[in-house]
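A.B. asks: Fold the following.
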Amino acid sequence: MTAKADLKKELDCYRATRDRPRLLTVPDLQYLMIDGAGDPNTEAFAEAITTLYPLAYAVKFLSKVELQRDYVVMPLEGLWWSDDMATFTSARDKSRWQWTLAVMTPEWITGEHVAAALERVAAKKAPARLGDVRLENLSEGRCVQALHVGSFDDEAELLRRMHDEYIPGHGLTLTGKHHEIYLSDFRRVEPARCRTILRQPVRTDPGDDEAGRIP
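C.D. replies: Next comes the predicted model:
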């Protein structure tokens, strides 16, 4: 068996400096994903998390036993979007948020491996939304990201600086979906100590997007 892989340490896109945005290119990666909508402080959001992780660990176990390739399960991530970016930076109207929760999965894991892991999880006490999880590639390309330390409700100022100052100041335009990587388990860590990478895909050509919107 090869040494246990820790992709969070190997990939540059999982590194960020506190409160200091930087531009980088994120490689295409694949994720276990599940969708939802509305305020994340709800049972539906918690249910999505408790659906993703049993499957993520079942996939890891399959990889270790059958493929002889062990790895560290990656942190929870979230893609967030809304018709109006102000719902994230100023108004904070969480009822209007759309989200996809995700766990990055190594490139050697295939759809067949995920299907086999789904069967194993379903054979036990299947999470309510197990049938809603999918394996999907995400191509973000050029992104701006920074590390936020603190509660989620205190993200707004860093997001504002990223969206309104750093990105336009470097001749860039927002595209894609706001992306968060939860380096801390916010279910167990006090809010003031939570470490979250805030990522925003960008492009140099403004195209036809309206300012302040996420398609």
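A.B. asks: C-alpha from now on. contacts and neighbour counts both.
C.D. replies: Noted.
A.B. asks: helix, strand or coil for the most centrally placed residue in the chain?
C.D. replies: When C-alpha atoms, centre = their mean is applied to the chain, the residue found nearest the centroid is Glu77 (2.5 Å). Secondary structure, DSSP: H, G, I helix; E, B strand; the rest coil: Glu77 is strand.
A.B. asks: Pull up the gap between the residue nearest to it when sequence neighbours are not counted and Asp35, please.
C.D. replies: Sequence neighbours aside, Ile181 is the residue nearest to Glu77 in space, at 4.4 Å (criterion: C-alpha to C-alpha, 6 or more residues apart in numbering). Distance, Ile181 to Asp35, using C-alpha to C-alpha, to the nearest Å: 16 Å.
A.B. asks: If you count surrounding residues, which of the two has more?
C.D. replies: Ile181 (21 against 17; other C-alpha atoms under 10 Å).
A.B. asks: Show me where the protein has its helices.
C.D. replies: Taking DSSP state H, the helices of the chain run over residues 7-10, 43-66, 86-89, 111-123, 156-161, 167-169.
A.B. asks: What is the third one packed up against?
C.D. replies: Meaning helix 86-89. Other helices and strands packing on helix 86-89, by 3 or more C-alpha pairs under 8 Å, 6 or more residues apart in numbering; DSSP states H and E, are helix 156-161.
A.B. asks: buried stuff in the helix it packs on?
C.D. replies: Ala156, Leu158, Leu159, Arg160, Arg161 (16 or more other C-alpha atoms under 10 Å).
A.B. asks: Could you also give me the structure for this second sequence? I'd like to compare it with the first:
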Amino acid sequence: MATFDCKKAYKDLYLPKVKPSIVDVPPLEGLWWFEDNTFDGSVMGRKDEFSWVIMIRQPEFVTPEVFETAKTSLAKKKPGLDTSIARLEDFTEGLCAQVMHIGPYDDEGPTVAALEEFIASQGYRTEMSGLRQHHEIYLSDPRKTAPEKLKTVIRHPIVKR
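C.D. replies: A predicted model of the protein is given here:
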């Protein structure tokens, strides 16, 4: 079976330019996700705690049955791990503005500010509600990539002003 690479198949969604752009994100089916209100961001160089929803896009062959089988198998391998918080769901992000941030996570502030300036200049405003929030899509492995080379897609949901 050939490996599916979301970045290659959906370049407009996962490999934006360093100049902000507007994208209409189609419904994404089969996302594995869980909420963790005490996620320790130190894995990504951040020492404070966050309230996160972590979403991982799944290949089409991951049906609800395959997902449940995987959760059962993982629970057996890792006793004590609460797999009940993981779920397989669809997600519609819709109209967004996005930009590629290159560099350390702690240096995202100016990139986010530039994204917000772009959004306003195009006649939109950021509207965060429900799961339509500030999204960061991590394309680099921080354990293997120098901080100045880390690539992160920053995406904000938008609506017309």
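A.B. asks: Could I get the TM-score for this pair?
C.D. replies: After superposition, the two chains reach a TM-score (TM-score structural alignment, normalised by the length of the second structure) of 0.83; 152 aligned residues with a C-alpha RMSD of 2.2 Å.
A.B. asks: And the residue nearest to Glu77 of the first structure? What does it align with in the second structure?
C.D. replies: If you follow Ile181 of the first structure across to the second structure using TM-score structural alignment, you land on Ile137.
A.B. asks: Its match and Ser121 of the second structure, how far apart?
C.D. replies: 24 Å.
A.B. asks: by how many degrees do the strand ranked longest in the second structure and helix 64-77 diverge?
C.D. replies: Identified as the longest strand of the second structure according to DSSP state E is strand 28-40. Computed by axes from the mean of the first three to the mean of the last three C-alpha atoms, to 10 degrees, the angle separating strand 28-40 of the second structure from helix 64-77 equals 30 degrees.
A.B. asks: on contacts alone, who are the packing partners of strand 28-40 of the second structure?
C.D. replies: Taking 3+ C-alpha pairs under 8 Å, 6+ apart as the contact cut, strand 28-40 of the second structure packs with strand 49-57, strand 87-91.
A.B. asks: Quick check: buried residues in that strand?
C.D. replies: Gly30, Leu31, Trp32, Trp33, Phe34, Asp40.
A.B. asks: same deal with stretch 137-146 of the first structure?
C.D. replies: Glu140, Arg142, Cys143, Val144, Gln145, Ala146.
A.B. asks: related to what we said a few turns ago, between the helices of the first structure, which one is closest to Asp132 of the first structure.
C.D. replies: helix 43-66 (9.0 Å; C-alpha to C-alpha).
A.B. asks: elements contacting that closest one?
C.D. replies: Against helix 43-66 of the first structure (3+ C-alpha pairs under 8 Å, 6+ apart) you get strand 29-37, strand 98-105, helix 111-123.
A.B. asks: can we see that at 10 Å?
C.D. replies: Judged by 3 or more C-alpha pairs under 10 Å, 6 or more residues apart in numbering; DSSP states H and E, helix 43-66 of the first structure is in contact with strand 29-37, strand 76-81, strand 98-105, helix 111-123.
A.B. asks: Would you mind giving the residues in the second structure matched to the shortest one?
C.D. replies: I take that to be strand 76-81 of the first structure. Counting by TM-score structural alignment, strand 76-81 of the first structure falls onto no part of the second structure.
A.B. asks: if we can go back for a sec, correct me, but the match of Ile181 of the first structure touches Met55?
C.D. replies: Yes. Using C-alpha atoms under 10 Å, Ile137 of the second structure is in contact with Met55, at 9.4 Å.
A.B. asks: Alignment lookup: Thr92 of the second structure to the first structure.
C.D. replies: Aligned partner of Thr92 of the second structure by TM-score structural alignment: Ser139.
A.B. asks: and that match, what is it in contact with?
C.D. replies: Ser139 of the first structure is in contact with Val26, Pro27, Asp28, Leu29, Gln30, Gly176, Pro201, counting by C-alpha atoms under 10 Å, 6 or more residues apart in numbering.
A.B. asks: What's the match for the first one in the second structure?
C.D. replies: Alignment of Val26 of the first structure against the second structure is given by TM-score structural alignment, with Val25 as its counterpart.
A.B. asks: okay, now its match: neighbour count?
C.D. replies: 16.
A.B. asks: picking up where we left off before, filter the buried residues of stretch 137-146 of the first structure down to the ones in strands?
C.D. replies: In strands, defined here by DSSP E, the members of these are Arg142, Cys143, Val144, Gln145, Ala146.
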